[in-house]
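S.K.: sequence and predicted model, in that order:
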Amino acid sequence: MDAWQLDALTRRARRLAAPGQRRILGIAGAPGAGKSTLAAELVAALGGSAVLVPMDGFHLAQAELRRLGRADRKGAPDTFDAVGYAALLARLREPAPGAVVYAPAFDRALEEAVAGSIAVAPDVPLVITEGNYLLHDDEAWAPVRAFIDEAWFLELDPVVRVRRLVDRHVRFGKERPYAERWVSDSDEANARLVAQGRHHADLVVPVAVGPG
């Protein structure tokens, strides 16, 4: 994402971070579209006015995925606790006076969610959440959109996105041939599902990338 585009998105996010009222900004998009990178950059730019609560903290544990027979589809909609995620967004949208809300985070080194990792103080005006299925309207995911005040959908050239995904899997320990198969068979199937929710976004962001 180029500097001009990031600056424009930061200005838009800053308008949501008005003191005295909690807002939730959701950033959706296919795997590898740059959601987590953009969300982290926005939080850094906004300082203490924003906190990041990723959807990935609601991955089901590996042991539970194996019990359910879904370990080979990790990342699909039914491999998350969608109801728990919606319940957390409801708590975050209406913070209780003086109460800190603790959210889970996903540890890529462990490949597991870790509870109580993210503290959200009641006076933080903007929560930024990002993930694949924020705009997914099937079954348990349908209530999520109602808790998000503004939703963005990131679009990145598919060739660049797939290359980034493979490189990310390799960086976290997968052999490249395995990573390529996983992206082709799993991540891209999820990407097609994610694209179906694009029309629910308030803003579609074509991600600009530099050469290389």
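M.R.: Ah, there it is.
S.K.: all contacts plus neighbour counts: C-alpha atoms, from now on.
M.R.: OK.
S.K.: the protein: helices as residue ranges?
M.R.: 3-16, 35-46, 62-68, 82-93, 158-171, 176-182, 188-195 (DSSP state H).
S.K.: surely V114 meets A105?
M.R.: Yes - contact criterion CA atoms under 8 Å: V114 and A105 qualify, at 5.4 Å.
S.K.: more neighbours, those two?
M.R.: Shown here are V114 and A105; by other CA atoms under 10 Å, A105 has more neighbours (21 against 17).
S.K.: surely the more buried one is in contact with T129?
M.R.: No - with contact defined as CA under 8 Å, A105 does not count as touching T129 (11.3 Å).
S.K.: on that earlier part again, looking at the helices of the chain, spot the one closest to E150.
M.R.: helix 3-16 (8.5 Å; CA to CA).
S.K.: this is the other structure I want to compare:
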Amino acid sequence: MLFLRLPLLVLLTIISAPIWAAEPALYQAIQRTIVAQLPTTTVSYDIEILSPTKGFEPLAQCDEIQASFNQPPARIAGRMIMKLQCDHSAQPIYAQVHVSVVADYWVAAHDLPAQHTLTADDIKIVQGEINRLPRHALLAETETMTLYLGQQLKRSIPANTVLQATLLAAPHVVNMGDDVVIELQGDGFSISRVGTALANGAINDTIRVRLNNQQLLTVKVIGPGRAIPL
């Protein structure tokens, strides 16, 4: 078993010199593939190669080793299987690795009630091993802020709770029982009808409405009190 601690953006430190000197391309291929998928908020990471080194001997003569994930992981953390191949060979070799990642993530800055709309003041960025976080924990990345600020909490949470995607939902712009204007537009014409929402809906949600003639219609919510027929 080999263990290597690799601080991000720092040159690779060889821990086991004889093995790394013998097969540097193998480890560089694994490292390169893993680093390309790390979260942008990564501070440091550890790669532990669990497979016996003897199993890698067929790769010793490779001019170039290609490394990929046997199954694309949802998050680069924990134990995973990597597929290693020579540039001229179709027969892969599989390596089991364990990756530990320290990165920035979101927690609640204070107690937050259910149905609260999340703002920047409600979050606190902390640093820790994401291996230990819930599966849907929100990392402190730019796209995370774009996607989740403005969403509403499904339930109340205490301060310092790890924020998760599954705790949040887009705010409803249509509530059950609301009047909904159903808009239909085409070349040279525009028609609208009013119905009653039979469910709550956020933008892009599909709900059913009841028209004045009692007809049921499936629509897509496009804004507060507005929808288009499907």
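M.R.: Good, I have the coordinates. Please read all numbers here as calculations on a predicted model, not as lab measurements.
S.K.: now the TM-score, please.
M.R.: Once superposed, chain against chain, the TM-score is 0.23 (TM-score structural alignment, normalised by the length of structure 1); 91 aligned residues with a CA RMSD of 6.3 Å.
S.K.: so R32 of structure 2, which of the three states?
M.R.: Per DSSP: H, G, I helix; E, B strand; the rest coil, the secondary structure class of R32 of structure 2 is helix.
S.K.: state the distance from it to I47 of structure 2.
M.R.: As judged by CA to CA, to the nearest Å, R32 of structure 2 and I47 of structure 2 stand 11 Å apart.
S.K.: with I34 of structure 2 instead?
M.R.: Distance from I34 of structure 2 to I47 of structure 2, by CA to CA: 9 Å.
S.K.: cool, L26 of structure 2 as well?
M.R.: 13 Å.
S.K.: next: L2 of structure 2.
M.R.: Look at L2 of structure 2 and I47 of structure 2: by CA to CA, they are 9 Å apart.
S.K.: for V209 of structure 2, same thing?
M.R.: 54 Å.
S.K.: neighbour count winner among these two?
M.R.: The neighbour comparison of V209 of structure 2 against I47 (other CA under 10 Å) goes to V209, with 27 against 22.
S.K.: measure that one to I222 of structure 2 for me?
M.R.: 14 Å.
S.K.: need the next SSE after the longest strand along structure 2, C-terminal direction.
M.R.: Ordering each strand of structure 2 by length in residues (DSSP state E) puts strand 93-108 first. Moving toward the C-terminus from strand 93-108 of structure 2, the next helix or strand (DSSP states H and E) is strand 123-129.
S.K.: quick check: buried residues in that next one?
M.R.: By 16 or more other CA atoms under 10 Å, the buried positions in strand 123-129 of structure 2 come out as 123-124, 129.
S.K.: same check on stretch 24-31 of structure 2?
M.R.: Neighbour-count burial for stretch 24-31 of structure 2 [16+ other CA under 10 Å]: 25-31.
S.K.: let's have those in TSV, adding distance to Q96 of structure 2 and secondary structure.
M.R.: Formatted as TSV, these follow (distance: CA to CA, whole Å; DSSP: H, G, I helix; E, B strand; the rest coil):
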residue	distance to Q96 of structure 2	secondary structure
A25	17	helix
L26	13	helix
Y27	13	helix
Q28	15	helix
A29	14	helix
I30	11	helix
Q31	13	helix
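S.K.: quick check, nearest of the residues you listed to A95 of structure 2?
M.R.: Taking the buried residues of stretch 24-31 of structure 2 together and measuring to A95 of structure 2 by CA to CA, the closest member is I30, at 9.3 Å.
S.K.: dump the residue contacts of the closest residue to that closest one other than its chain neighbours.
M.R.: Distance criterion CA to CA, 6 or more residues apart in numbering; nearest residue to I30 of structure 2, sequence neighbours excluded, is A67 at 5.8 Å. Contact partners of A67 of structure 2, counting by CA atoms under 8 Å, 6 or more residues apart in numbering, are 29-30, 33, 82-85.
S.K.: just the angle for the helix or strand where A67 of structure 2 lies relative to strand 93-108, thanks.
M.R.: Assigned by DSSP H and E, A67 of structure 2 falls within strand 65-69. On the basis of axes from the mean of the first three to the mean of the last three CA atoms, to 10 degrees, strand 65-69 of structure 2 is oriented at 50 degrees to strand 93-108.
S.K.: where's the nearest residue to Y94 of structure 2 once chain neighbours are set aside, which helix or strand?
M.R.: Nearest residue to Y94 of structure 2, sequence neighbours excluded (CA to CA, 6+ apart): K83, at 4.7 Å. Using DSSP H and E, K83 of structure 2 sits within strand 78-86.
S.K.: tell me what that strand is packed against?
M.R.: strand 65-69, strand 93-108 (3 or more CA pairs under 8 Å, 6 or more residues apart in numbering; DSSP states H and E).
S.K.: what angle do it and strand 93-108 make?
M.R.: 140 degrees.
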